[in-house]
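Asker: Pasting the sequence and the predicted coordinates here, then a few questions.
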Amino acid sequence: MLHLRVIAPEHLREQVLDVLRNEPGVGNLLFYPGVALLPEGDEITADVARECVNDVIRKLKQLDIQHEGAITLHSLETVLSTRAHHAEEAAEGDAADALVWDELIARTREDSTLTMTFLLFMILACLLAAIGVATDSSVTVVGAMVVGPEFGPLAALAVALVQRRARLARQAVAALLIGLPVAMAITGLVTLGAEAGGWITLDDVKNVHQVDFIYRVGPISLVVALLAGAAGMLSLISSKSGALVGVFISVTTVPAAGFAVVAAVLGDWSVAGRSALQLLVNLVGIVIAGVVVLVLHPRKSLIPRSVQPN
């Protein structure tokens, strides 16, 4: 379940209470008149079954609560309440399949914001990928996959396309179009310095064996990107962070960017071009898969309540 807190002006009190009272998936409703100071108003809280949250939020937004007051949500790990249990049973659908759009939008918006931290992670990931190329180390390349923060903007772009949120789409695209080039430019400068110091040569790029999968682009590359993108979006919806780590290790976005820079600096334009194509395939594949998952995600439980186990 999710814990809902509403701060509502006094003139909307009864309307908010009616929304919550009439929703079968709402339990443990509490009302604190006049306790809110900024903004002024009442505090109304309730435990809400995940399956009902979208409808409740939609009705509250129709009252303009998000502008005149506030709406907050947070997950409840353990709820020992017969009333809450009955509310979950009365809700149509299954909590495991419930997609709370406002929760997903907030999460992807945060992960796709172009901040200094985001840029630093992108730069570090690209540098790790370059080192992986120079040393022909698959372990280092995997490290770059895990460190790279690019899945956040890609997931946000998929959400923005499905929900038609232009602002979120612009934010996600800006993070990618600024973050990746900046990381690649810095990696290029470092590669130039390493080449001048004799730390890396063209032969290092031509003779890689452990990490040559980065620039070997083909139909399988798209399949992997689609599967990883689908798994990543499902992990966001279900909050399965362990699955998300697996997604990072499955795709070669930042490693491909790093390899493209290193190869271009050293003069191997064939490898640079194929690495860039690998990068593009992964970016597009992840977004397409994310959109498909969100469009096809079940709105209702696939198993009727009457036959679900207790």
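Answerer: Structure's in. What do you need?
Asker: going forward, measure contacts and count neighbours with C-alpha atoms only.
Answerer: OK.
Asker: and Cys208, how far is that from Ala98?
Answerer: Residue 208: Val, not Cys. Look at Val208 and Ala98: by Cα to Cα, to the nearest Å, they are 46 Å apart.
Asker: Please identify which of those two sits among more neighbours.
Answerer: Remark: of Val208 and Ala98, Ala98 carries more neighbours, 22 against 16, as counted by other Cα atoms under 10 Å.
Asker: and the more buried one, what does it touch?
Answerer: By Cα atoms under 8 Å, 6 or more residues apart in numbering, Ala98 lies in contact with 50-51, 299-300.
Asker: Of the residues you listed, select the buried ones using a ChimeraX command.
Answerer: In ChimeraX, this line selects whichever of the contacts of Ala98 come out buried by 16 or more other Cα atoms under 10 Å:
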select :50,51
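Asker: what's around Trp101, how many residues?
Answerer: Trp101 has 16 neighbours, counted by other Cα under 10 Å.
Asker: swap in Ile44?
Answerer: For Ile44, the neighbour count with other Cα under 10 Å is 22.
Asker: And the one 3 residues further on, by the same measure?
Answerer: The tally of other residues near Asp47 (other Cα under 10 Å) stands at 27.
Asker: need the contact list for it.
Answerer: Residues in contact with Asp47 (Cα under 8 Å, 6+ apart) are 1-4, 26-29, 84.
Asker: how far away is Arg50 from Ala90?
Answerer: Distance, Arg50 to Ala90, using Cα to Cα: 12 Å.
Asker: now Thr135
Answerer: From Thr135 across to Ala90, the span is 59 Å (Cα to Cα).
Asker: Second structure follows, compare the two:
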Amino acid sequence: MLHLRLITPADKTDDVVRLIEKTVGTTHLAVVPGAARNPAGDVVMCDVAREAGDELIGALRELDIDKCGSIAVESIDLSLSLRADKAEDEAPGEGADAVLWEQLSDATHEESTLTFTYVAFLVIATMIAACGVVLDNAILIVGAMAVGPEFGPLAGICTAVVQRAPKLALRSLIALLVGFVVAMVVTVGFSYFMDAVNLFSEAQLEADRPNTGFVYAPDWFSFVVAVLAGAAGTLSLTSAKSGALVGVAISVTTVPAAANAAVALSYDDMKQTWGSTQQLLLNLLAIVLAGTLTLLAQKFFWARHRERTRSKRSLG
């Protein structure tokens, strides 16, 4: 269930209440006239089944409530109410399958913004991965994958393509490119430093690395795994099952490939640098492709499901 808290101008409150009452899957409607001060207006609250949330929020935006008032949405972890149970039963589909496009756009907007924190996490992850590739340590590679925040901008690009939001696409692309360029440049300097203090050596980089050699040897398995991870990551975002993102992060070779390219560049090993760069680009492309197709499929099937539900109601 979702909880909606609205601030509505007095002249729009009746329209909002009628909209909520006719939306299947809503309950616990409450109106507090004149309670809001900034902006001035009435406070309207209700609970709505997640599968009916996107339709209701879209209709509220058509009434310009987001411009002349406010729309706040919260997830309800626990609701002990027969009315809530009935609302969820009446709402079309399953909550886990519903996509809240406004929530997805807002989340990807935040995660795809180029900030100091985002760059810092990516730089740290790449340096950890650099240690992993030189030492041929799979644990460090997995740790670096988990730390890397690059899925946010990738999800932003997918969402921007489906929602036709060029500003979000540009913001996500800038965050992705600038983040990786900065991370790789810093890691080159980090590699020089580690070599100077005898912690890195070219011999370690060129040695057989059974645990980490895959990061500069792209193949079809790399592409397939990245596609599957991209689909899983997108599903985890749209269904609010964020725990799956950790599995996605440690399934794709983005940060380790960037790290290996940086370390190899510091030793003028252009073969590994190019191979790692190919691995990085292949994974990024596969994730974007899979994420975009997953969102398009969700949008298509959910729209058809809602249309069938409306048709059944009209016939009934």
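Answerer: Sure thing, it's come through. In this text, all values refer to a predicted model and were calculated from it rather than measured experimentally.
Asker: Go through the contacts of Asp47 of structure 1 and flag which are in helices.
Answerer: Ala84 (DSSP state H).
Asker: Most neighbours among the contacts of Asp47 of structure 1, please name it.
Answerer: Within the contacts of Asp47 of structure 1, most neighbours by other Cα under 10 Å means Val26, with 30 neighbours.
Asker: For that one, which non-adjacent residue is closest in space?
Answerer: Val48 (4.5 Å; Cα to Cα, 6 or more residues apart in numbering).
Asker: Isn't the one you found up against Leu2?
Answerer: Yes - judged on Cα atoms under 8 Å, Val48 of structure 1 makes contact with Leu2 at a distance of 5.3 Å.
Asker: Average separation of the longest strand out of those in structure 2 from the aligned part of structure 1, please.
Answerer: Counting by DSSP state E, the longest strand found in structure 2 is strand 26-37. After superposition onto structure 1, strand 26-37 of structure 2 sits on average 0.6 Å from its aligned residues (mean Cα distance after the TM-score superposition for structure 1).
Asker: so where is the helix or strand containing Gln103 of structure 2 in structure 1?
Answerer: If you go by DSSP states H and E, Gln103 of structure 2 is part of helix 101-111. Aligning helix 101-111 of structure 2 against structure 1 (TM-score structural alignment) gives residues 101-111.
Asker: Show me what counts as buried in that stretch.
Answerer: For stretch 101-111 of structure 1, by 16+ other Cα under 10 Å, it's 101, 103-105, 107-109, 111.
Asker: Is it possible to get JSON lines of those residues that adds distance to Phe151 of structure 1?
Answerer: Listed next are the buried residues of stretch 101-111 of structure 1 as JSON lines, based on distance: Cα to Cα, whole Å:
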{"residue": "Trp101", "distance to Phe151 of structure 1": "18"}
{"residue": "Glu103", "distance to Phe151 of structure 1": "17"}
{"residue": "Leu104", "distance to Phe151 of structure 1": "14"}
{"residue": "Ile105", "distance to Phe151 of structure 1": "14"}
{"residue": "Arg107", "distance to Phe151 of structure 1": "12"}
{"residue": "Thr108", "distance to Phe151 of structure 1": "9"}
{"residue": "Arg109", "distance to Phe151 of structure 1": "12"}
{"residue": "Asp111", "distance to Phe151 of structure 1": "8"}
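Asker: which one of these is nearest Thr191 of structure 1?
Answerer: Asp111 (28.8 Å; Cα to Cα).
Asker: of the contacts of Ala98 of structure 1, which stay in contact in structure 2?
Answerer: Contacts from the contacts of Ala98 of structure 1 that recur in structure 2, judged by both residues aligned by TM-score structural alignment, their matches' Cα atoms under 8 Å, are 50-51, 299.
Asker: would TSV of those with distance to Ala70 of structure 1 and secondary structure be doable?
Answerer: Shown next, in TSV, are the kept ones among the contacts of Ala98 of structure 1 (distance: Cα to Cα, whole Å; DSSP: H, G, I helix; E, B strand; the rest coil):
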residue	distance to Ala70 of structure 1	secondary structure
Arg50	19	helix
Glu51	21	helix
Arg299	26	coil
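Asker: Which of those residues sits closest to Val217 of structure 1?
Answerer: Nearest to Val217 of structure 1 among those is Arg299, at 35.8 Å by Cα to Cα.
Asker: Longest helix in structure 1, please.
Answerer: When structure 1 is parsed with DSSP H, its longest helix is helix 166-196.
Asker: The stretch 1-150 of structure 1: helices as residue ranges?
Answerer: Using DSSP state H, counting those that start in this stretch, the helices of the stretch 1-150 of structure 1 run over 13-21, 50-62, 65-68, 82-90, 101-111, 116-135, 138-147.
Asker: Could you dump those into TSV and include distance to Leu266 of structure 1?
Answerer: Shown next, in TSV, are these (distance: least, Cα to Cα, whole Å):
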stretch	distance to Leu266 of structure 1
helix 13-21	64
helix 50-62	53
helix 65-68	54
helix 82-90	61
helix 101-111	34
helix 116-135	11
helix 138-147	19
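Asker: now for these, which one comes closest to Leu154 of structure 1?
Answerer: Closest among the helices of the stretch 1-150 of structure 1, using Cα to Cα: helix 101-111, at 8.9 Å.
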